[in-house]
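Student: I'd like to go over a predicted model; first the sequence, then the structure.
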Amino acid sequence: MATRQSGPIGRPRGFDAEEALERAMLFFWEHGYEGASLAGLTEAMGISTTSMYAAFGNKEELFRKALDRYTEGPSAYLARALEEPTALGVAAAVLAGTVRTTTRPAHPHGCLGVQGALATGDSGQAVRDLLAAWRTNGCSQLRDRFQQAVDDGELPPEADPGLLARYVTTLAFGIAVQAASGIGRDDLQEMADAALRSWPLA
């Protein structure tokens, strides 16, 4: 008597999770957290709401995963900039990276980490807090790098690493907002170059 073969346990996912997450990141980047409806997200991702919840969790969890992808992808210029041999090189690389990332023709303009939750209701408080922590973490990494430059004598001893870090991050966030408003890449880079002409040197 023939035996019946058992099929695979569970249904195959049927979609590329990495590709779906990439599309979700771009959708959040363009519309912000609150502006990204579930219907819009799932349509952009090419999956059903049921599949989205099964693969990524709820909207907030999906956003957290999208922000991680943004950090490791479009925003990875920060990690590369920290490896520059001089503090001025770090600052210049951060601003140049911001200009490039926020003005790419094939991507939404602006920065997911800056504009992602500028206007949200009470339900978006956790996402606002998440993005505030994301921005603070970037500033802290710069502060530590500039402290190293002071310790190494590459920045003058009176330089304030925390102030310099806030200066660079404020410039970067301003660039992102300007880019989202339609200011062009050349104009933004010119502004970044001008802002670094007063950089302290040992």
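Tutor: Noted; the coordinates are in hand.

Student: contacts, neighbours, all on C-alpha from now
Tutor: OK.

Student: from the chain's centroid, how far away is the helix ranked longest in the chain?
Tutor: Criterion DSSP state H: the longest helix present in the chain is helix 125-151. Its chain's C-alpha centre and that of helix 125-151 lie 13 Å apart, by Cα atoms, centre = their mean, to the nearest Å.

Student: same check on stretch 53-73?
Tutor: Counting by Cα atoms, centre = their mean, stretch 53-73 comes out at 12 Å from the chain centroid.

Student: stretch 137-156 too?
Tutor: 22 Å.

Student: now do the buried residues in that stretch.
Tutor: 139-140, 142-143, 145-147, 149-150, 154-155 (16 or more other Cα atoms under 10 Å).

Student: repeat for stretch 102-121
Tutor: Buried, per 16+ other Cα under 10 Å, within stretch 102-121: 102-103, 108-117, 120.

Student: and the comparison structure, right after this:
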Amino acid sequence: MARALFDRDEVIDKSIELFWQHGFSASSMQQVVQATGLQPGSIYLAFGNKEGLFREALERYGRKSLAWIRDVLDGAPSIGEGICRIFEENIQASMKQNYCSCFLVKTQLELAAEGNDLHELAAAKLGEVEALFCSYLEKEFEKERSEQRAVSIMFHIFGMRVYGYQPDSADRIRQGLRTGLPWLPWS
């Protein structure tokens, strides 16, 4: 059996960039080949098909997102301050001209009508993000309040991610967050 002569994570990262910009449906196999530098046979052998590669891209993006959230929350003086930092970093990212929103949110929006396995995977990954926020909030609040606040955080993240880049919108986004999440320690 032939052995893969490429860095799997690097290929998946390149695929994330492609799928993030164009979505699953609009990314052709020719674009996948060009983005990854692999021949079609290598892609099919390693990932099964474009859907298999997309699935691994969603999984990797989800893991990296969870790790980033943990790092920010673990490094913050309080859970609330960490959440504020996460929102601020998302605001800063959304102000860039090449802003691409969130890969998981974009996947959910793109594939919502189809309701396929990829849509369900993106929804599950977003559920993991919500559960992570809830687990951290439970360090400071009771379970029911933590669950409600985690849902509220996700609504605001979705809103920010869909709202996207608009010149001079950072202050409006910050004000919307402060109004919608008054329990956070905004500075």
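Tutor: Nice, thanks for sending it over. Since we're looking at a predicted model, the values are computed, not measured.

Student: show me where structure 2 has helices.
Tutor: Using DSSP H, helices in structure 2 cover 8-26, 29-36, 40-47, 50-75, 79-94, 103-111, 117-137, 143-163, 170-180.

Student: in structure 2, which residue sits furthest out from the middle?
Tutor: Centroid-distance maximum for structure 2: residue 1 at 35.2 Å, with Cα atoms, centre = their mean.

Student: just the closest of the buried residues of stretch 102-121 of structure 1 to residue 63 of structure 1, please.
Tutor: residue 116 (9.4 Å; Cα to Cα).

Student: how about that closest one, what does it touch?
Tutor: 28-29, 31-33, 131 (Cα atoms under 8 Å, 6 or more residues apart in numbering).

Student: quick check: whichever residue in structure 2 pairs up with it vs residue 84 of structure 2, distance?
Tutor: Under the alignment (TM-score structural alignment), residue 116 of structure 1 pairs with residue 107 of structure 2. Going from residue 107 of structure 2 to residue 84 of structure 2 by Cα to Cα, to the nearest Å gives 25 Å.

Student: then residue 114 of structure 2?
Tutor: From residue 114 of structure 2 to residue 84 of structure 2 the distance is 34 Å (Cα to Cα).

Student: again, but for residue 51 of structure 2
Tutor: 35 Å.

Student: what's the most distant pair in the buried residues of stretch 102-121 of structure 1?
Tutor: 103 and 120 (24.4 Å).

Student: stretch 25-41 of structure 1 corresponds to what range in structure 2?
Tutor: Counting by TM-score structural alignment, stretch 25-41 of structure 1 corresponds to 16-32 in structure 2.

Student: which positions in that stretch come out as buried?
Tutor: 16, 18-21, 23-24, 27, 32.

Student: try stretch 117-129 of structure 2
Tutor: Here stretch 117-129 of structure 2 shows 118-119, 121-123, 125-126, 128-129 as buried, counting by 16+ other Cα under 10 Å.

Student: got those as JSON lines, with distance to residue 45 of structure 2 columns?
Tutor: Conversion of the buried residues of stretch 117-129 of structure 2 to JSON lines gives the following (distance: Cα to Cα, whole Å):
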{"residue": "118", "distance to residue 45 of structure 2": "20"}
{"residue": "119", "distance to residue 45 of structure 2": "24"}
{"residue": "121", "distance to residue 45 of structure 2": "22"}
{"residue": "122", "distance to residue 45 of structure 2": "24"}
{"residue": "123", "distance to residue 45 of structure 2": "27"}
{"residue": "125", "distance to residue 45 of structure 2": "26"}
{"residue": "126", "distance to residue 45 of structure 2": "29"}
{"residue": "128", "distance to residue 45 of structure 2": "29"}
{"residue": "129", "distance to residue 45 of structure 2": "31"}
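
Student: show me the contacts for the residue lying closest to residue 93 of structure 2 once chain neighbours are set aside.
Tutor: Of all residues not flanking residue 93 of structure 2 in the chain, residue 99 sits nearest, at 6.6 Å (Cα to Cα, 6 or more residues apart in numbering). Neighbour list for residue 99 of structure 2: 93, 164-165 [criterion: Cα under 8 Å, 6+ apart].

Student: where's residue 115 of structure 1 relative to residue 177 of structure 1, distance?
Tutor: For residue 115 of structure 1, the distance to residue 177 of structure 1 (Cα to Cα) stands at 8 Å.

Student: next one: residue 168 of structure 1
Tutor: On the measure of Cα to Cα, residue 168 of structure 1 and residue 177 of structure 1 end up 14 Å apart.

Student: before I go, just wanted to say thanks for your time.
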